[in-house]
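Asks: The following comprises the amino acid sequence and a computationally predicted model.
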Amino acid sequence: MTVDAEGITLIGIVVPVLNEAALLPRALDAIAAARQEFERESMCRVRLVIVDDGSTDDSARIARSRPDVEVIASRHRGVGSARAAGAAHLLAGARPTQTWIASTDGDSAVPAEWLSVHHAAATSGAEVLVGQIEPDPADLTPRQLRRWRSLNPPTTEPVYIHGANLGIRGDVYLRSGGFQAASSDEDVLLVDALRHQGSRIRGTDQAPVLTSGRVRGRAPDGFARYVREELG
């Protein structure tokens, strides 16, 4: 077992969930696999917070049935408020300078190395990590998938911002004002605020997160709208 670089002692994973009973088991399985992979190599503690954003299906029950999962309810409907509630829950009683908030979604599946990639960035000077996503090929036609890849090539520049693959150190998050109470683009708004305050933002093409390519999503102007309007 290696000893962690000085600084980050906790990675907190925040997952907002709204009626994701069909896809949430896949998301939880993927996070569990990533935790297992990471914890074999690191002494850093990991917490997973599922934020139920008013689900009317079995999402909350599914989350509560899993070990080592903290389930809270968002007081205000909307993905921005849900992510903010999860971050606040993680940071309560924690040391913000030693906490890394890793954000993903209930319709997504992180790869096994996801936590290791975030941790490596956090302990090597990054204050923010902007990761990439990959739509589930099962949800797209071959033409749509080709168009996605032409519009979103792998890059180490922090240009494609997705709440499904975003990390930020706790103290930097708090200084930025955190996730806004927006129904969509809360991830973009946060990174814009972080850029404005001069945060050290790093992009990565490692560990892209598999994300649903559905055309009817939970956020009105979220990724589903992009799939519907930009990929045809």
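Replies: Arrived safely, thanks for sending. Numbers count the residues shown, from 1 in each chain.

Asks: going forward, measure contacts between C-alpha atoms and count neighbours the same way
Replies: Noted.

Asks: Check which helices and strands the longest helix along the chain sits against.
Replies: Looking across the chain with DSSP state H, the single longest helix is helix 24-39. For helix 24-39, the packing partners by 3 or more C-alpha pairs under 8 Å, 6 or more residues apart in numbering; DSSP states H and E come out as helix 59-64, strand 108-109, helix 114-122.

Asks: Which is the succeeding secondary structure element to it?
Replies: strand 45-52 (DSSP states H and E).

Asks: can you list contacts of that following strand?
Replies: Applying C-alpha atoms under 8 Å, 6 or more residues apart in numbering, the contact partners of strand 45-52 are 9-18, 35, 59-60, 63, 68-74, 82-83, 85-86, 90.

Asks: Type out the PyMOL command that picks the buried ones from those residues.
Replies: In PyMOL, this line selects whichever of the contacts of strand 45-52 come out buried by 16 or more other C-alpha atoms under 10 Å:
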select buried, resi 9+10+11+12+13+14+15+16+17+18+35+59+60+63+69+70+71+72+73+74+82+83+85+86+90
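
Asks: among the contacts of strand 45-52, which are in helices?
Replies: 35, 59-60, 63, 82-83, 85-86, 90.

Asks: ok, so of those, who is nearest Val128?
Replies: Checking the ones in helices among the contacts of strand 45-52 against Val128 by C-alpha to C-alpha gives Arg83 as the nearest, at 15.8 Å.

Asks: re earlier: the longest helix of the chain: which residues count as buried?
Replies: With the criterion 16+ other C-alpha under 10 Å, helix 24-39 contains buried residues 24-28, 30-35, 37-39.

Asks: between those, which is closest to Ser103?
Replies: Ile31 (11.4 Å).

Asks: any idea how far Ile201 is from that closest one?
Replies: 24 Å (C-alpha to C-alpha, to the nearest Å).

Asks: before we move on, what about Leu210?
Replies: 22 Å.

Asks: Pasting the second one now:
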Amino acid sequence: TWDIISRAFPDDDYCSRIIVTTEIKDVALACSRYQFKYMYEMSPLNGDQSRQVFLGGVFGSENGCPPDFKEVTYEIIQKCGGLPLAIESIASMLASELNADQWKRIRDSLPSISSLRTSPSSEGLKEILNIIYNNLSPYLKTCLLYLIMYPEGNTISKEELVKQWVAEDFISEGLDREKTARGYFDELVSRGLIQPVDRNYNDEVLTCTIHHMVLDLIWYKSLEENFIINVSCFQTTPGLPDKVR
């Protein structure tokens, strides 16, 4: 694929540069013409950086951690293996669970650090996202699964999504269902499951996108729970159950 794309670029000495980001080493090698000097492999966050991201996400600052949470916090950070997505997602989930016993339960359910560092797209990271998904309330699970309707890399309008959730009758709480749906959207953003793209002057998220690892998770969950099956002409059609949306 890269051989085809690269033919569109001029081969001259104007010192232009194209930066390609990928998690697949073979793709990086192909894009750099198999010259390792043109490859830059990102390292995981170190201990201080991981602690700053995690504590900032949960307590607002590094100094906000209560003494009785320090040990379990250190152990959770260690298990995240320095991966930003894992750290931010776990921190967002635990920010609403300020209970030491609950934190220990989450710590014990996390995969080992070695399985995470082997590959950023390994089963370990999928396990972390699965834990976060399983800790969502039913209404948030439903709203999150609906995002399988959007292709990878698509920018999604908050207002469009809110109206679709209401039209699908996913929102049953509150007198103002659109206001409730906006609250659900903001909660999914705060939990790190959808990523902000555009904000207004009040710092309100207007559009979002979905990390491909989260999209993989909700695709699998949607299929597993017979919620929505998104069939594309560019992929192998899965075995369809008797009833699908």
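Replies: In hand now; what should we look at? Everything numeric in this text was worked out from a predicted model, so none of it was measured.

Asks: Would you pull the TM-score for this pair?
Replies: Superposed pair, TM-score by TM-score structural alignment, normalised by the length of structure 1: 0.27. Supporting alignment: 103 aligned residues with a C-alpha RMSD of 5.7 Å.

Asks: Between Leu210 and Ile201 of structure 1, which is the more surrounded one?
Replies: Per other C-alpha atoms under 10 Å, whichever of Leu210 of structure 1 and Ile201 has more neighbours is Leu210, with 22 against 19.

Asks: isn't the more buried one right next to Ser108, touching?
Replies: Yes. Contact criterion C-alpha atoms under 8 Å: Leu210 of structure 1 and Ser108 qualify, at 5.4 Å.

Asks: What is the nearest of the ones in helices among the contacts of strand 45-52 of structure 1 to Trp114 of structure 1?
Replies: Distances from Trp114 of structure 1 to those, taken by C-alpha to C-alpha, are shortest for Arg35, at 8.9 Å.

Asks: I'd guessed that closest one sits against Leu115; true?
Replies: Yes. Distance between Arg35 of structure 1 and Leu115: 7.1 Å, which falls inside the contact criterion (C-alpha under 8 Å).

Asks: Toward the C-terminus, what is the element adjacent to the helix or strand where Leu129 of structure 1 lies?
Replies: Here Leu129 of structure 1, judged by DSSP H and E, is contained in strand 128-130. Downstream of strand 128-130 of structure 1, the first helix or strand assigned by DSSP H and E is strand 133-135.

Asks: Closest one of the ones in helices among the contacts of strand 45-52 of structure 1 to Thr99 of structure 1?
Replies: Closest to Thr99 of structure 1, out of all of those and judged by C-alpha to C-alpha, is Leu90, at 8.6 Å.

Asks: Now the closest one: closest residue in space, sequence neighbours ignored.
Replies: Gly12 (6.3 Å; C-alpha to C-alpha, 6 or more residues apart in numbering).

Asks: tell me the contacts of the one you found?
Replies: 46-49, 90, 99-102.

Asks: State the distance from it to Val46 of structure 1.
Replies: Taking C-alpha to C-alpha, one finds Gly12 of structure 1 at 6 Å from Val46 of structure 1.

Asks: swap in Phe38 of structure 1?
Replies: Counting by C-alpha to C-alpha, the gap from Phe38 of structure 1 to Val46 of structure 1 is 9 Å.

Asks: Kindly report the same for Leu129 of structure 1.
Replies: From Leu129 of structure 1 to Val46 of structure 1 the distance is 17 Å (C-alpha to C-alpha).

Asks: Looking at those two, which is more packed in?
Replies: Neighbours were counted for Leu129 of structure 1 and for Val46 using other C-alpha under 10 Å; Leu129 has more, 25 against 17.

Asks: Does that one touch Ile201 like I think?
Replies: Yes. Between Leu129 of structure 1 and Ile201 there is a contact at 6.0 Å, judged by C-alpha under 8 Å.

Asks: how about the helices in structure 2?
Replies: Going by DSSP H, structure 2 shows helices at 2-6, 25-31, 47-59, 70-79, 84-94, 100-109, 113-118, 123-134, 138-145, 158-167, 177-190, 212-224.

Asks: okay if I get these as a markdown table plus distance to Leu206 of structure 2 and mean neighbour count?
Replies: Converted to a markdown table, those look like this (distance: least, C-alpha to C-alpha, whole Å; neighbours: other C-alpha atoms under 10 Å):
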| stretch | distance to Leu206 of structure 2 | mean neighbour count |
| --- | --- | --- |
| helix 2-6 | 33 | 10 |
| helix 25-31 | 33 | 15 |
| helix 47-59 | 21 | 19 |
| helix 70-79 | 31 | 17 |
| helix 84-94 | 20 | 22 |
| helix 100-109 | 31 | 14 |
| helix 113-118 | 32 | 16 |
| helix 123-134 | 23 | 19 |
| helix 138-145 | 17 | 17 |
| helix 158-167 | 5 | 16 |
| helix 177-190 | 10 | 18 |
| helix 212-224 | 20 | 18 |
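
Asks: Kindly reformat those as JSON lines containing distance to Asp198 of structure 2.
Replies: Shown next, in JSON lines, are the helices of structure 2 (distance: least, C-alpha to C-alpha, whole Å):
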{"stretch": "helix 2-6", "distance to Asp198 of structure 2": "29"}
{"stretch": "helix 25-31", "distance to Asp198 of structure 2": "29"}
{"stretch": "helix 47-59", "distance to Asp198 of structure 2": "20"}
{"stretch": "helix 70-79", "distance to Asp198 of structure 2": "29"}
{"stretch": "helix 84-94", "distance to Asp198 of structure 2": "19"}
{"stretch": "helix 100-109", "distance to Asp198 of structure 2": "32"}
{"stretch": "helix 113-118", "distance to Asp198 of structure 2": "30"}
{"stretch": "helix 123-134", "distance to Asp198 of structure 2": "24"}
{"stretch": "helix 138-145", "distance to Asp198 of structure 2": "19"}
{"stretch": "helix 158-167", "distance to Asp198 of structure 2": "10"}
{"stretch": "helix 177-190", "distance to Asp198 of structure 2": "12"}
{"stretch": "helix 212-224", "distance to Asp198 of structure 2": "19"}
